[in-house]
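> build me a structure from this.
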Amino acid sequence: MHSVPLVYYFELLAIQEAEMEVDSRPSVHRVHFQESLDTFGHDSGILVQPLNDVLINAHLGFIQINHRYEVRFQFDCPPHLGSLSVRTQDPPNLNLRVVELKPVVSTGLKYEVVLELLAYKEKILREQLVLQSCNNPLLTLTLVLNARVLGKGKGTPFLKTGIHCIGVEMEEESDLSDWQGFD
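This next block holds a predicted model:
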C-alpha cells in the first residue's frame, strides 16, 4: 500500500485555493448552455408547408384565447397562378382579416401576407383564407392557418417570429356583467 504523506496533501490544497478566484459576492447559480447545442431559435418561425399546388398549411404554434394577433409570413406561389388577390367570402370571416397581400420584390413567385387573427376558441384553431388568380378567378390557392389556443389561466405562449399580439378582447361571460336582479 502506497501512502502519500499528509504534508503533501495540505500543500496541494493550499495551491488549489490560491489558484481559485475569491469572490466576496453571494454565489449565484446559473445554468449555461453551449450555443452550438441551442436549437431553440430554429423552431421560432411560422412553419409554412405547401401540401400541393392549391393548399398551403401555416403552423402558428401556441396563441392565447380572446387575443387578437397580427400574423405575417411569406409563402411560395405556384407559377401557374400568376398574380394573386383575396377572394371575398360571403359571409365574411370575422375572426380572420387580410391586412395586406403583396408580392415579394426579389421574386414574383413569393408573396407576403399580413393577417389579423382572433383566437376565439380553445384547443385547435383552423382558419382558411382563399386566394385567387387575377388572370383566372377559378384558379385558387388556400392558406390554412393552424394554431393551438391556450385557454384562460393556461399560461402565456411564446409567440413565433411574425406573430404579434395587438389586443385582448373582453370576455363575453364575466361575473361583473351578470345582473343579479332586484333585492
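
> please count neighbours and contacts with C-alpha atoms only from this point.
Fine.

> residues near Ser27, how many?
Taking other C-alpha atoms under 10 Å as the neighbour definition, Ser27 ends up with a count of 7.

> for Thr161, same thing?
Neighbours of Thr161 (other C-alpha under 10 Å): 15.

> how many neighbours does the closest residue in space to it that isn't next to it in sequence have?
The shortest distance from Thr161 to any residue that is not its chain neighbour, by C-alpha to C-alpha, 6 or more residues apart in numbering, is 4.7 Å, and that residue is Gly45. Residues lying near Gly45 (other C-alpha under 10 Å) number 16.

> please give me the structure for this one as well, since I'd like to look at both together:
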Amino acid sequence: MAAAKKGAKPKVAGVRFAAGFPEEGAHNHVHFDEQLHDSVVMVSQQEDGNFLVKVGFLKILHKYEISFSLPPVQRLGKSICAVPLPTLNLKVLSITSQAEGHSIKCEYTAHKEGVLKEEMILASETNDKAFVKVVVQARVLDRHHGTPMLLEGVRCTGTELEYDSEQSDWHGFD
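The predicted model follows:
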C-alpha cells in the first residue's frame, strides 16, 4: 500500500495574501484608539460632590509632584485653600484659580506598595462651611517591578532612602 502512494504526485497549494499586507521583513505598527491609553491624570467627581484623582502607577519610596485641575465648584467660590491635615505623604504645594476651576499642585510620597488613597480637604476662604474632599489614588509598585510610565501631570522629584539592615556597618557589641 505504501508503494502505491510513492508514485503519486503530492498536491501543492499556494498561499495568497490579500492586497495591502506588507512584504516580509517590513515593519508593522499597531494603532490603538486614543481613549484606550489616555495618559493624563484623571479627575472625576463623585456622587457626593467630592473628587477622585487617579494618578496611575508610581514606584515605592519615590517623591512625586502631581498637578491637576479641578472643575469649578459653586459652593467654594473663587478663592480656596487647603485645610492642614496630619499626613506625611501628601502635601499641597499651591492652588491657583483659573477661568475653568482651580489648578492644584501637590507633593506625594509613595511609602508602601498597593493601591493607596490619600486625601486633602479644600475649603472656601469666604464661607467657613464650604469644603470639598479630594482623594488622590495611586497604584504603587515595589522596587522590583520596573519603572512605571508616569502620566502627564506627574513628575518624579526624588527618592527616599530605604533602610536595609543588611547594609548596616554596625557589627554589634564586642
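
> re the thing from before, what lines up against the residue nearest to Thr161 of structure 1 once you look at structure 2?
Taking TM-score structural alignment, Gly45 of structure 1 has Val40 as its aligned residue in structure 2.

> for its match, give me its contacts.
Contacts for Val40 of structure 2 (C-alpha atoms under 8 Å, 6 or more residues apart in numbering) come out as Val55, Leu151, Glu152, Gly153.

> just give me the match in structure 2 for Gln180 of structure 1.
Superposed on structure 2 with TM-score structural alignment, Gln180 of structure 1 falls opposite His171.

> ok, Lys110 of structure 1 next?
Looks like Lys110 of structure 1 aligns to Gly101 there (TM-score structural alignment).

> next: Ile163 of structure 1.
So Ile163 of structure 1 corresponds to Val154, using TM-score structural alignment.

> then Leu96 of structure 1?
Looks like Leu96 of structure 1 aligns to Leu90 there (TM-score structural alignment).

> tell me the secondary structure at the residue nearest to that match when sequence neighbours are not counted.
What sits nearest to Leu90 of structure 2 in space, not counting adjacent residues and going by C-alpha to C-alpha, 6+ apart, is Tyr108, at 4.6 Å. The assignment at Tyr108 of structure 2 comes out as strand when based on DSSP: H, G, I helix; E, B strand; the rest coil.

> what about Tyr108 of structure 2, how many residues nearby?
That count, for Tyr108 of structure 2 with other C-alpha under 10 Å as the rule, works out to 23.

> give the contact list for it.
Tyr108 of structure 2 touches Lys63, Tyr64, Glu65, Ile66, Asn89, Leu90, Lys91, counting by C-alpha under 8 Å, 6+ apart.

> shouldn't the fifth one be in contact with Ala110?
In this case it means Asn89 of structure 2. Yes. Under the criterion of C-alpha atoms under 8 Å, Asn89 of structure 2 makes contact with Ala110 at 7.1 Å.

> so what's the most centrally placed residue in structure 1 up against?
To find the centre residue of structure 1, average its C-alpha atoms and take the closest one (C-alpha atoms, centre = their mean): that gives Lys160, at 2.1 Å. Under the criterion of C-alpha under 8 Å, 6+ apart, the contact partners of Lys160 of structure 1 comprise Ser44, Gly45, Ile46, Leu60, Gly61.

> so the first one versus Leu125 of structure 1, what's the distance?
Between Ser44 of structure 1 and Leu125 of structure 1 the distance, using C-alpha to C-alpha, to the nearest Å, works out to 19 Å.
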